[in-house]
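A.B. asks: have a look at this prediction, sequence included:
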Amino acid sequence: MFENLSERLERSFKILKGQGSITELNVAETLKDVRRALLDADVNYNVAKRFTDDVKKKAIGRNVLTAVKPNELMVKIVRDELAELMGGTAAEFKIDGNPAVILMSGLQGSGKTTFSAKLANLLKSKNGKKPMMVACDVYRPAAIEQLKVLANQLGVPVYSEEGSKDPVSIAKHAINEAKNQGCDVVIVDTAGRLAIDEEMMTEIAAIKKAINPTETLFVVDSMTGQDAVNTAKEFNERLDFDGVVLTKLDGDTRGGAALSIRKVVDKPIKFVGTGEKVDALDLFHPDRMADRILGMGDIISLVERAQQQYDEEEAKKLEAKIAKNQFDFNDFLSQIQQVKRMGNLKDLVSMIPGVGKMVKDMDISDDAFKGIEAIIYSMTPEERKHPSLLDGRRRKRLAMGSGTSIQEVNRLITQFDQIRKVMKQLQGGKAAKMAKMASRLRRR
């Protein structure tokens, strides 16, 4: 996500490296390169030009403190302008109402159905809501089945009407059914087309008029680049939607849609999809995205993801076990599961400031823990609880049972012993402080 743009912007700022001050001449040269980088990322031309003009106005005449280098000041100015370009602050997402009704719109293949499931999961797991999904795509049978499969995974009800070809009445009936079942959020998945047509626009406008949604979202595939912005304009003229959802931001996308859509359509980006799993959905924070584009990481989002998996009671039990040097493979396995639930590993690592560029060409697979898990699952309950039992004969059995080598088993056990030693050393010091910090963050 934004990797090429990040590299190009970094090269642009090097023009100012070693310069004693910011002048009109060196700023013009830097911003010429910045504009090229934005256009290569498929940012709308007028947006790119206005952006660099605004940066130039703020940069010229700025006094550079002795502690700040000109290129560092330019990075700060560009970062602030990027955040402002994408909306400045996170947009509000309204889920009040009895029930709240969320209407999806967009072209076929944009990811509406998958996003509907992701949103249902987010509202259920983080907001304590009881959502219902509604199958209003009556033209593509696979869409209804897909919605039902996803809903079944989440334990969320789906409303559909077999044989009905009237999405307006389906949506109205669904709201009544949601009230009957005590559901407080209704997510209406609608039909898309391969291209915008009058029939499609008339239908989605009729659904909106009939159900008066709390939020109308336009879901767009960010990999379509500038076409996504043009499509958003046409939908907005007919629907006057409340916000944009960018899907597939983890793919091979140049990011132009994310940088252009707010200025061109004047509607906020509310969510971004960053993977195929149902939990791969984030609220859109313009300032954090600007940090990531400029290679500054996104430590706040990383902490928030960790908080979601943090269990205070479990943490206290783990701390007590570490104090008694009783940390075992069951605990180790539990920690691995928590990390996996936080999301895509490469995405997580890239959130650490300064690390994103280092890992961009590395193949960090979500299966990175598979070999470790296989070895631990091959252990008996007694071996997991008492790692000291793992002698040469047992290690050989573990290698055979897990489909790994004896060297891999030995390496895991050695690393586990090192982790136990480090945890024991940290216990009562840094570890305790980190636990207290996490506890305070959670209570906020």
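C.D. replies: Now that the structure is in, tell me what you want to look at.
A.B. asks: contacts and neighbour counts: CA atoms only from here.
C.D. replies: OK.
A.B. asks: strands along the stretch 251-400 of the chain, start to end?
C.D. replies: Listed in chain order, the strands of the stretch 251-400 of the chain (DSSP state E, counting those that start in this stretch) span 269-273, 281-283.
A.B. asks: make JSON lines from the ones you listed and add distance to residue 107 and mean neighbour count to it.
C.D. replies: Listed next are the strands of the stretch 251-400 of the chain as JSON lines, based on distance: least, CA to CA, whole Å; neighbours: other CA atoms under 10 Å:
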{"stretch": "strand 269-273", "distance to residue 107": "16", "mean neighbour count": "24"}
{"stretch": "strand 281-283", "distance to residue 107": "19", "mean neighbour count": "18"}
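A.B. asks: of all these, which one is nearest residue 76?
C.D. replies: For the strands of the stretch 251-400 of the chain, the distance to residue 76 is smallest for strand 269-273, at 22.5 Å, taking CA to CA.
A.B. asks: got another one to weigh against that:
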Amino acid sequence: MAFEGLTERLQKTFNNLRRKGKVTEADLRDTMREIRLALLEADVNFQVVKKFVKTVRDQAVGTDILDGLNPAQQIVKLVNDELVKTMGSTDAPLNKSDKIPTIIMMAGLQGAGKTTTTGKLALKLKNEQHARPLLVAADVYRPAAVDQLVQVGERIDVPVYQEGTDANPVDIVRRGLAQAAENKNDYVFIDTAGRLQIDEKLMQELSDIKSLAHPDEILLVVDAMTGQNAVNTAEGFNNQLDITGVVLTKLDGDTRGGAALSIRAVTGKPIKFVGQGEKMEDLDVFHPDRMASRILGMGDMLTLIEKTQRDFDQKQAEEMNQKIRENTFDFNDFVDQLNQVQNMGPMEDIMKMIPGMANNPALQNVNMDPKDMEHMKAVVYSMTPQEREDPDILNPSRRRRIAAGAGRPVVEVNRMIKQFNQMKKMMNQVSKGNFNGLDGMLGKGVSGRLSKMAMNSMVRRNKKNKKKRMKKNKKK
């Protein structure tokens, strides 16, 4: 996950600071040095780091924070505020034309995920604004680029205007815009060509398309995993095209996150969206304040709540609440909830959005395997319809049969049934108004409990693996 190394190092630095009680100028110098090293290791632009550290240090000294109450806490706040400012202060909405269509030109180098991002953004507008977008295939050079955009269009049920690979891209765009005007499409996405690097021919073609289409948005798609190269790419495209915004892709990958912290400061152009997953729904608005909170390990509850509202079916949630009130929640409902939790994305990413979880020792170095939930489902699928609907009949012999059918140990089946019963009890209390803690932030109680079940299972497995490794090392 992006920022993992940066988050860990910053948390360690701030924890050392908090333990001191009174903070001296020497402590502040050491803290600023650690922050500078952490940012540089995260591949943040050197000039951005230099300005960042100087600003925080000057504010800490200039406002007499060291002599006040909770100086460590106030320094953390200064760092948070400067992170937000560096990334753009507020989220930047899409530019929208006064008359239809709004034209969005997508640009970027090969491999950044431009075509997929084009489809993700079109789907987002379609779902959230009931938009009627048209995709225009103007990349006639990359092998199978047109076919890829057509496939993306089919996946999201959005029309694609294409003329194959023999036509001139500028002519394709001209005729695509004519079709959009005829069909009253309110958004047109122009998927332009990319190269392995910025060159004169590419830029001339993009400039010609810009002159013809007069796009309301020129969004540059950059791969966050390329670090400083992403910043250099953004600067190069901006100098040539005067882009209006950036979309960062693969922010969920093994990336140090420096691009997200550098692009706005270097180009002056906002990051508008971030891609964090392979599904077509995995595109989020970029919120600088939320990203800063995640970098500092303070969670991101607003994004988590929005994600829950988006990924959980409202009608199904109401039906589930009714079953909870009537105490008729069974294993069929349990599997439905597991599926919905899985749709929200990797469990470790969900957990880190909860305040306090990002630096929870129980989660350190925990590999949250998606197979854990599949094992739970395998246990349920090994039950008879009657057993799923009436868990009270699950006696020891039935449990042994279920374990054999699922290929899981009996102890695991027993544990899951016990946790299921505890969850039913918890949900019953919630329905009566006894509601405390974080349970319920994910899917009105059900998925929050499921998340805890999954996490406990994963932590247990990791502890077991750790013991095995220790035994192996002792033998060696």
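C.D. replies: Good, I have the coordinates. The structure presented is a predicted model; accordingly, all values stated were derived computationally and were not measured.
A.B. asks: turn the strands of the stretch 251-400 of the first structure into CSV, columns for distance to residue 167 of the first structure.
C.D. replies: As requested, the strands of the stretch 251-400 of the first structure are exported to CSV (distance: least, CA to CA, whole Å):
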stretch, distance to residue 167 of the first structure
strand 269-273, 25
strand 281-283, 27
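A.B. asks: now the residue positioned nearest the centre of the first structure: how far from residue 53 of the first structure?
C.D. replies: Residue closest to the mean C-alpha point of the first structure, counted by CA atoms, centre = their mean, is residue 282 at 3.9 Å. In this view, residue 282 of the first structure and residue 53 of the first structure are 31 Å apart by CA to CA, to the nearest Å.
A.B. asks: try residue 326 of the first structure
C.D. replies: For residue 326 of the first structure, the distance to residue 53 of the first structure (CA to CA) stands at 61 Å.
A.B. asks: what is the aligned counterpart of residue 173 of the first structure in the second structure?
C.D. replies: Aligning on TM-score structural alignment places residue 173 of the first structure opposite residue 175 in the second structure.
A.B. asks: go ahead and list the helix or strand containing that match.
C.D. replies: Residue 175 of the second structure belongs to helix 169-183 when elements are defined using DSSP states H and E.
A.B. asks: what's in contact with that helix?
C.D. replies: 100-101, 134, 136-140, 161-163, 186, 188, 190, 205, 208-209, 212-213 (CA atoms under 8 Å, 6 or more residues apart in numbering).
A.B. asks: apply the buried test to the residues you listed and list what passes.
C.D. replies: Among these, those scoring as buried are 101, 134, 136-140, 161-163, 186, 188, 190, 205, 209, 213 (criterion: 16 or more other CA atoms under 10 Å).
A.B. asks: looking at the residues you listed, which one is closest to residue 418 of the second structure?
C.D. replies: Nearest to residue 418 of the second structure out of those is residue 134 (CA to CA; 51.4 Å).
A.B. asks: OK, contacts around that closest one?
C.D. replies: Contacts of residue 134 of the second structure by CA under 8 Å, 6+ apart are 158-161, 180, 185, 187-189.
A.B. asks: for the residues you listed, which entry has the maximal number of neighbours?
C.D. replies: Using other CA atoms under 10 Å as the neighbour test, these are led by residue 189, with 28 neighbours.
A.B. asks: and it, what pairs with it in the first structure?
C.D. replies: Aligned partner of residue 189 of the second structure by TM-score structural alignment: residue 187.
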